[in-house]
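> Sequence first, then the predicted structure:
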Amino acid sequence: MPGGQHTWQEIMSQPAAWQDALGAFRALREKFAAFWMEAAPDQVIVTGCGSTYYLALTAARLLRRSGVDASACPASELLLNIDAICAPGRRYLLLTLSRSGTTSETVRAQERFKSRVGASVITVTCASSSPLAGGADLAFAIDAAQEKSVAQTRSFSSMAVIVQQMAAQLAGRRLTDSSQLPAVCTQLLESHAGLARALAENAAIEKFFFLGMDALYGIACEAMLKMKEMSLSYSEAYHSLEFRHGPMSMVGEDSLVIGLISPEAARHEIRVLNDMADMGATVLAIAQTRIENHQTVRLPADLPGWCTPVLYLPVLQLLACHRALVKGCDPDKPHNLSAVVSLDDI
């Protein structure tokens, strides 16, 4: 393979990484429950940079569906505009997300939050000895999910497994349902590798659009970022029905429109895909049900919705990796990027 060996291996090793993530949460489950009860937050702020900001979007929605008042913001916003985000008189909890645990904005935002707000901090990272983990009151670390590649794949999804478990526990859901996730990931990667390759090799496709709602919007954004980073391709992410309000003007026979279909809004989201197909776009749906007239990546129908967001991503990671190789890009080393953004003056 001309480059991309690390990325490919990291994508394909996600089932094992997810197993490690489930174990990491299980080991701290009781401590997390006690910590949360003591913190008793009025509001949770979830923050990160790049991929982990998109994970923060998903995490905040999952927490809200669990009855927790939660919002997401980029770490740079929290660092530089904390007074506009944290109001006086409220009990906050900060959830920080970072693969390396050394991203400058996230580390500094966590420090600023603790000094200014004085509230509790939980971090999810892939580096247990990092400054972010050391500065948190409670740290979930999945060291085995760390990567050699610049673009996040298994690290993102493993951290997503942790935040799904956190939200599910707070809602009193049956956590054993998530034990199926590693096996389902294996099945998705094996069953749809050919589809991902075929779409990536389709020379008629020049634009990629990823559509998702609610917790899946953050996943759509992450899929968009993977396509940009790895293959330097035109890619955008939108809330599913918002796509009609202007962005669909870009759609034509040179477009692949990918719908991350949620159970709650499936009927409306499928109509969007139908409209895009009528405009000449190639359409791919990822859903827990079969979608008539469109290529579909089927997710298990018997899994509860709270543990499925992470399952929408692996096939799209494969798509981005294949597209990079088709274009002669090395997905291990994206153009102009490094694995960690370190800033001396922030």
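All right, it came through fine. Residues are numbered from 1 along each chain as shown.
> hey, let's count contacts and neighbours off CA atoms from now on
Noted.
> any idea what residue 53 is structurally, helix, strand or coil?
Three-state assignment for residue 53 (DSSP: H, G, I helix; E, B strand; the rest coil): helix.
> That one and residue 47 touch, don't they?
Yes. If you go by C-alpha atoms under 8 Å, residue 53 and residue 47 touch, sitting 5.9 Å apart.
> Identify each buried residue in stretch 175-193, please.
Buried positions in stretch 175-193, judged by neighbour count with 16 or more other C-alpha atoms under 10 Å: 178, 181-182, 185-186, 188-189, 192-193.
> hmm, back to that, who touches both of residue 53 and residue 47?
Residues within reach of residue 53 and of residue 47 at once, by C-alpha atoms under 8 Å, 6 or more residues apart in numbering, are 72-75, 97.
> which residues in the chain form helices?
Along the chain, counting by DSSP state H, helices occupy 5-12, 14-39, 51-65, 75-80, 82-85, 104-116, 131-135, 154-170, 181-191, 193-201, 215-231, 266-278, 314-326.
> any idea how far residue 330 lies from residue 155?
Counting by C-alpha to C-alpha, to the nearest Å, the separation of residue 330 from residue 155 is 19 Å.
> Between the two, tell me which one has more neighbours.
Neighbours per residue (other C-alpha atoms under 10 Å) separate residue 330 from residue 155, with residue 155 holding more: 29 against 20.
> alright, now check it against this:
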Amino acid sequence: MSKTLNEIMRIPLLLKKAESYGLSLNKEDRHLFVGCGSSYNIGYISSKVLKRYGIRAQVRTAGKLLVTQELPEINKAFLISRTGESTETIRTAELLKSKGIYTFGITCEPGTGLTEVCDESLVLDFSREESVVMTGSFLVILTVILNSVGSKDQHKAAKHLLDDSMEYFKNIPLEDFNHFVFLGYDENYGIAKEGALKLQEMALERVEYHEPLEFRHGPISTLTRQSFVTLISKSSNYEKTLVEDLKKLGATVSVIGEAGDFSIKNENGLESPLKIIPLLILGYLRAIKKGLNPDKPKNLSKSVII
């Protein structure tokens, strides 16, 4: 079994361990989540969900903060890096500290540049990964953050989703598609963005991500019978109509959410980690169909060090 697949299939065990972790967040603080790539997507999803629970939260890429030097009005920053060695994230931690902002690192590796710089750190070393592509650790970090506003026992549901995803995509002729689209609103938009990234990293695919109804306003012109669309749904009638329209135009559409192809109960955003699972399986199986090795994605390394 490849390293990547092994780290995907152990997700239920990781989520079980993650149940005992959380962050200390309060409604008085002004929080900022910072990351690059998948770590930024964790921050994006988290900020959308936390706001629903009265927690003030924003998100920025580390790169944008370094380039623009424009800092939002915050007093506490959470810097996310799976390896703890991403140069942009470490330099952003230094920048934030120099401005008197309390820095909290979240990583899966002990003794890293990020943990050395930050005022405080949480090291989730039980979820450290050997593979280049971030998979199970994404769900762990996201779960730990969301545990701060409402803990959910999700490891059993994760096991069922892994099995269902494998079965579902093995019955889809993934080799027939050359265009992958991901759609979602709010935290689901962040999940869509992460799904697109997994297809790029593992399978080197041409991908798009949009808000669902925005897809009609231009991007729909690129739709063909070789298009595979994934909707991370809020179960609205508008989205249901969109799915019908996309199918009429020849696209294959998969729906993640209540009453979808992957049925996941709406828990006011706390279910977000589970919605990632089908996207990981899609990325992995598409790579295998193309004869690619997901353990060795093109032009990528575990950390971006500059």
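It's in. It should be emphasised that the depicted structure is a prediction, and the values quoted were computed from it without experimental measurement.
> hmm, back to that, check the buried residues of stretch 175-193 of structure 1 and tell me the two furthest apart.
178 and 193 (23.1 Å; C-alpha to C-alpha).
> tell me which residues in stretch 166-174 of structure 2 are buried?
Across stretch 166-174 of structure 2, burial judged by 16+ other C-alpha under 10 Å covers 168, 174.
> Can you find the partner of residue 238 of structure 2 in structure 1?
Aligned by TM-score structural alignment, residue 238 of structure 2 pairs with residue 268 of structure 1.
> Disregarding residues adjacent in the polypeptide, which is nearest to its match?
Distances taken as C-alpha to C-alpha, 6 or more residues apart in numbering place residue 241 nearest to residue 268 of structure 1, at 7.6 Å, with adjacent residues excluded.
> Now do the same for that neighbour: its match in structure 2.
Using TM-score structural alignment, residue 241 of structure 1 pairs with residue 213 in structure 2.
> Kindly provide the distance from the aligned residue in structure 2 for residue 195 of structure 1 to residue 123 of structure 2.
In structure 2, the residue matched to residue 195 of structure 1 (TM-score structural alignment) is residue 168. Per C-alpha to C-alpha, residue 168 of structure 2 is found 35 Å from residue 123 of structure 2.
> ok, now residue 255 of structure 2?
Counting by C-alpha to C-alpha, the gap from residue 255 of structure 2 to residue 123 of structure 2 is 34 Å.
> burial of residue 117 of structure 2, as a residue count?
Residue 117 of structure 2 has 18 neighbouring residues, counting by other C-alpha under 10 Å.
> just residue 55 of structure 2 next, same as before
20.
> Run through the residues that contact it.
25-27, 29-30.
> Then residue 258 of structure 1?
Residue 258 of structure 1 makes contact with 208-211, 273, 283-286 under the criterion C-alpha under 8 Å, 6+ apart.
> Out of those, which comes closest to residue 334 of structure 1?
The nearest member of these to residue 334 of structure 1, counting by C-alpha to C-alpha, is residue 208 at 17.8 Å.
> what do we get in structure 2 for that closest one?
The equivalent of residue 208 of structure 1 in structure 2 is residue 180 (alignment by TM-score structural alignment).
> Can you get me a residue count around its match?
Neighbours of residue 180 of structure 2 (other C-alpha under 10 Å): 22.
> Likewise for residue 301 of structure 2?
Residue 301 of structure 2 is flanked by 12 other residues according to other C-alpha under 10 Å.
> just checking, what residue in structure 1 corresponds to it?
In structure 1, the residue paired with residue 301 of structure 2 is residue 338, using TM-score structural alignment.
> ditto for residue 255 of structure 2
With TM-score structural alignment as the criterion, residue 255 of structure 2 matches residue 285.
> And for residue 126 of structure 2?
So residue 126 of structure 2 corresponds to residue 144, using TM-score structural alignment.
> quick one: that match from residue 23 of structure 1, how far?
Distance, residue 144 of structure 1 to residue 23 of structure 1, using C-alpha to C-alpha: 11 Å.
> Pull the contacting residues for the most centrally placed residue in structure 2.
Against the mean C-alpha coordinate of structure 2, by C-alpha atoms, centre = their mean, the closest residue is residue 194 at 4.3 Å. By C-alpha under 8 Å, 6+ apart, the residues touching residue 194 of structure 2 are 38, 41, 276.
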